[in-house]
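S.K.: Next come a sequence and a model predicted from it.
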Amino acid sequence: MEFGAKNRADRWARFENHARAVSFDRLPQEYKDAQWHFHPTEFIKHFRKCGWRSLRELVQTMPRKSSGGAGGDISWDDAWKRWELGNNKHGYMPPGMNIAINRMWSKYGFFTVRRQAHFLAQIYKETGALRGTSEDGDKRYLRTMYEVLTLDEAGEDYDQKRSWLEAMGFLKKRNRQNYVAQRPDEISKKAKALGNVETGDGSRFRGRGLIHLTGRIGYSAYEKYRSRNFTTDLNAQLLSTDSTSAADSAGYFWVSKMMDSSNTGALRNGLNIHRRADIGTDNANVAAVTTPVTGGKTGLSERQEFLEYVLFILGDSAEISDKLKIKIQNDK
């Protein structure tokens, strides 16, 4: 016992000498007299300032069960794979998205829960809950959506896809005669606005990325910004096959999108979707964020559903609305 006590005393003496060697001298008396404590909630708040989300956190933001138009049934393993390993079933999602999106958030200022939640709500709907980063559609669809639509094709669409046209907001309560007469000109104006001037541009510059960058002008602007080729056929595909480009192009779109509106309610005029996301999280705010992403309100209810769930996971929400058919994601 005597040896043990002496040994402990020696170790303590060595520790004291070390502590004095690395300590500051002549500290203010107020500092010495103060009692220093970390308040638990303030301690947590400090660490939450780090915007980097772990893979586990990101997986939790994808609900186990949601409405069919949102994500449907997604197991923990499937959600984990989509974030880390990608997806090649019913679409394509490049691997490593968990790293790419964190780097993008750091680059473009997604520092708050509200900004991250709004962004995730949008990309979950845009990508089918991380199932794909490229707009679906055959050559006929992409040509008639982004290049040219003939009168006969407009008639075929009205007769065969009327429900879809109405759901997408293209029908605008028009009868067949008016739709066929007006829709081709609408597509022509859209193609001009997108800069699709060459045959095949509709397919070549289809929507790609976590938020779909679309059209020759959009691809060219991003190409100039990144100082990297994205307008040749193979390089254009990088926006959907490379996780860094798929995420970065979405961040670029988010902070560079020009919005033309009044500064009232949930709306904010000028650059940057962040400005609308910062205002709030109710349904009007989701609609205001959705408009610059989709050009309308396509899939608005699903985006609202995703937002409420992500805020519950990442934020301080105590519960989820009973109206939502949501099941929380977990590893059990």
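M.R.: Arrived safely. Residues are numbered from 1 along each chain as shown.

S.K.: Could you use CA atoms for every contact and neighbour count after this?
M.R.: Fine.

S.K.: Show me the strands in this protein, by range?
M.R.: In the chain, the strands defined using DSSP state E lie at 258-259, 270-271.

S.K.: could you dump those to a markdown table with mean neighbour count and distance to W105?
M.R.: Below are those laid out as a markdown table (neighbours: other Cα atoms under 10 Å; distance: least, Cα to Cα, whole Å):
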| stretch | mean neighbour count | distance to W105 |
| --- | --- | --- |
| strand 258-259 | 15 | 19 |
| strand 270-271 | 14 | 17 |
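
S.K.: out of the ones you listed, which comes closest to S301?
M.R.: Closest approach to S301 among the strands of the chain (Cα to Cα): strand 258-259, 21.7 Å.

S.K.: which helices and strands does that closest one pack with?
M.R.: strand 270-271 (3 or more Cα pairs under 8 Å, 6 or more residues apart in numbering; DSSP states H and E).

S.K.: Counting by contacts, list what the longest helix along the chain packs against.
M.R.: Using DSSP state H to define each element, the chain has its longest helix at helix 2-22. On a contact count with 3+ Cα pairs under 8 Å, 6+ apart, helix 2-22 meets no helix or strand.

S.K.: what sits up against it?
M.R.: Residues outside helix 2-22 that contact it (Cα atoms under 8 Å, 6 or more residues apart in numbering): none are found.

S.K.: so how far is that helix off the chain centroid?
M.R.: 55 Å (Cα atoms, centre = their mean, to the nearest Å).

S.K.: and what of stretch 178-193?
M.R.: On Cα atoms, centre = their mean, the centre of stretch 178-193 falls 30 Å from that of its chain.

S.K.: Buried residues of it, list them for me.
M.R.: 179-180, 183-184, 186-188, 190-192 (16 or more other Cα atoms under 10 Å).

S.K.: Contacts only, for F230.
M.R.: Contacts of F230 by Cα under 8 Å, 6+ apart are 219-220, 222-223, 236-239.

S.K.: re the thing from before, quick one: closest of the strands of the chain to K297.
M.R.: Of those, nearest to K297 by Cα to Cα is strand 258-259, at 14.9 Å.

S.K.: Put this next to the previous one:
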Amino acid sequence: MLTSSNAVTPRERSEFLQQVGDLVRQAEELGLSAALSDAPRRRKPGLAIDLQFFRSAADGRLRPVSGLKALRPLGDSWEASDPRHRWGSVDGAVTFEMLRAAPRPASARPVTAAMARPVGAAPRGAGLVAAAVGVRCANARDDVQTVQLLLNLCGEARRVVLPEGPLKPDGAFGRKTADAVMAFQHAALGPAAVDGRVDPGGTTLRSLCESLPELLAPRCLALLCLRAADADITEFAPRLREVLAARAIHTPLRQAHFLAQIGHESGEFRFRAEIASGQAYEGRQGLGNTQPGDGQRFKGRGLIQLTGRANYAEYGRDIGREAALLKQPQLVETDPALCVDVAGWFWGKRKLNALADADDLNTLTKRINGGFNGLDDRRRLLLRAKSLLGI
């Protein structure tokens, strides 16, 4: 239910509804559906809306999401976006308010540009292709694979009938890909637009990207991490959604930086543990490797490469499994839930959301890696993530 006091102006009401729209879109990014609650209640001066949230269960039915803990990322984002905003739970519904009373004190958390959804942002996917794809074009592997994946998405959305069915996204531009590009142009843009080319920022690319799913859908993650196996993406996607919600990684900029960093650290979801043996960490007191064999036993594992006995112990304590992880540290690699969760834990422990809000790739990389190893690749993944988010 939407309620307002008599003192609210039409402009304030319009502003509030736009902010609620942003909130609902953020909920959708977290895999939640929102519905109005019709429970009447008395209000403070200002505007308020009561919402109920649902999540799809394995049987396809919508199940209500109860408890503020699961919805805290939405509440934190709501309060961060405007000093007049408050949220809370009343009679099973979640209330989001815009008060007309005195704003929160100046000592409260400031609003940053990264905490709000960008206004006038670029179309999603605008920067996914670096050079032209088509006959007598550069046809770089990543660009061709991106176009192939986008064409398959458009085929699934029934925007085009691909002449020979879904393409194999192998990054090789051949006759099947050329025919599919022209079929899409004819179906989506009209006969006059058929030239067999997909140019960076061009009309064909923009139209292809109209079928992009939300960021954490497996098909979209495949566009972010082109080298990832479908099985790994399918396994990690729901767990990533949970971690982003639990660690308040709920703004587009935070999500872009988080996914870029774990994408690089894991070789685009291909490696759940570092390839090296870990012998180089042997005897490293700073990592807590005090016993013979600790270097190899506690080598880097998980999507952000947890390393060292001390870090395994700390993570284990925080999740109530210290003894198990010290006895079987390989669980961080073999258990998909832990493999993803440890990345969110590390992100939260190092307070990396603040660096993501500042769009500070260099400092963020140093905080994770201890230096700037792989900075160019992290930047490449960050640009792709931003493009998929439209920022």
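M.R.: That came through, no problem. Here the structure is a predicted model, which means the values were calculated and not measured.

S.K.: What does the superposition give as a TM-score?
M.R.: After superposition, the two chains reach a TM-score (TM-score structural alignment, normalised by the length of the first structure) of 0.54; 207 aligned residues with a Cα RMSD of 3.4 Å.

S.K.: Tell me the one of the buried residues of stretch 178-193 of the first structure nearest H37 of the first structure?
M.R.: Distances from H37 of the first structure to those, taken by Cα to Cα, are shortest for K190, at 60.9 Å.

S.K.: residues contacting that closest one?
M.R.: 146-147.

S.K.: how much space between it and N196 of the first structure?
M.R.: Here the criterion is Cα to Cα, to the nearest Å. By it, K190 of the first structure lies 9 Å from N196 of the first structure.

S.K.: any residues in contact with both of these two?
M.R.: 146-147.

S.K.: So V181 of the second structure: helix, strand or coil?
M.R.: Secondary structure, DSSP: H, G, I helix; E, B strand; the rest coil: V181 of the second structure is helix.

S.K.: Strands of the stretch 1-150 of the second structure, residue ranges please.
M.R.: 2-4, 32-36, 46-56, 62-64, 85-90, 93-99 (DSSP state E, counting those that start in this stretch).

S.K.: Could you point out which of these sits nearest G370 of the second structure?
M.R.: strand 32-36 (36.3 Å).

S.K.: Could I get the buried residue list for that closest one?
M.R.: 32-34.

S.K.: Tell me where the stretch 151-300 of the second structure has helices.
M.R.: Remark: helices assigned in the stretch 151-300 of the second structure by DSSP state H, counting those that start in this stretch are 175-184, 203-208, 218-224, 230-246, 252-265, 294-297.

S.K.: How far off centre is the fourth one?
M.R.: Put plainly, it is helix 230-246 of the second structure. In this view, helix 230-246 of the second structure has its centroid 9 Å away from the chain centroid, taken as Cα atoms, centre = their mean.

S.K.: Repeat that for the third one.
M.R.: A distance of 11 Å separates the centroid of the chain from that of helix 218-224 of the second structure, by Cα atoms, centre = their mean.

S.K.: who touches it?
M.R.: By Cα under 8 Å, 6+ apart, helix 218-224 of the second structure touches 146, 149, 153, 212-215, 228, 230, 233-234, 237, 381, 384-385, 388.

S.K.: Was I right to think L68 of the second structure contacts W87?
M.R.: No. If you go by Cα atoms under 8 Å, L68 of the second structure and W87 don't touch, sitting 9.8 Å apart.

S.K.: Those two - which one has more neighbours?
M.R.: W87 (20 against 15; other Cα atoms under 10 Å).

S.K.: So the closest residue to that one other than its chain neighbours versus L71 of the second structure, what's the distance?
M.R.: Residue nearest to W87 of the second structure in three dimensions, not counting chain neighbours: F96, with 4.5 Å by Cα to Cα, 6 or more residues apart in numbering. Distance, F96 of the second structure to L71 of the second structure, using Cα to Cα: 12 Å.

S.K.: who has more neighbours, the two?
M.R.: F96 (24 against 20).

S.K.: OK, contacts around the more buried one?
M.R.: Neighbour list for F96 of the second structure: 48-51, 78, 85-88 [criterion: Cα under 8 Å, 6+ apart].

S.K.: And those, which two are furthest apart?
M.R.: Most distant of these, by Cα to Cα, are L51 and H85, 15.0 Å apart.

S.K.: what sits against the residue positioned nearest the centre of the second structure?
M.R.: Centroid-nearest residue in the second structure: Q255, 4.1 Å away (criterion: Cα atoms, centre = their mean). Shown in contact with Q255 of the second structure (Cα under 8 Å, 6+ apart): 244, 249.

S.K.: what residue of the second structure matches up with P292 of the first structure?
M.R.: In the second structure, P292 of the first structure lines up with R367, judged by TM-score structural alignment.

S.K.: In contact with the closest residue to L325 of the second structure other than its chain neighbours, which residues?
M.R.: What sits nearest to L325 of the second structure in space, not counting adjacent residues and going by Cα to Cα, 6+ apart, is G316, at 6.1 Å. When contacts are counted by Cα under 8 Å, 6+ apart, G316 of the second structure touches 322-326.

S.K.: Quick check: the aligned residue for G316 of the second structure in the first structure?
M.R.: G316 of the second structure maps onto E223 in the first structure, by TM-score structural alignment.

S.K.: Give me the neighbour count for T41 of the first structure.
M.R.: Residues near T41 of the first structure, counting by other Cα under 10 Å, number 8.

S.K.: Report the separation between it and R48 of the first structure.
M.R.: T41 of the first structure is 10 Å from R48 of the first structure, by Cα to Cα.

S.K.: same check, this time on A117 of the first structure
M.R.: Distance from A117 of the first structure to R48 of the first structure, by Cα to Cα: 14 Å.

S.K.: surely A246 of the first structure meets S240?
M.R.: Yes. Applying Cα under 8 Å, one finds A246 of the first structure in contact with S240, separated by 5.5 Å.

S.K.: which residues are common contacts for the two?
M.R.: Counting by Cα under 8 Å, 6+ apart, the residues touching both A246 of the first structure and S240 are 133, 208-209.

S.K.: out of the residues you listed, which are buried?
M.R.: 133, 208-209.

S.K.: In TSV: the contacts of F230 of the first structure, plus distance to S106 of the first structure.
M.R.: TSV is the format used below for the contacts of F230 of the first structure (distance: Cα to Cα, whole Å):
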residue	distance to S106 of the first structure
Y219	23
S220	24
Y222	19
E223	21
A236	24
Q237	24
L238	21
L239	19
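
S.K.: Distance to A248 of the second structure added to the strands of the stretch 1-150 of the second structure, as CSV?
M.R.: What follows is these, written out as CSV (distance: least, Cα to Cα, whole Å):
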stretch, distance to A248 of the second structure
strand 2-4, 26
strand 32-36, 15
strand 46-56, 17
strand 62-64, 21
strand 85-90, 16
strand 93-99, 18
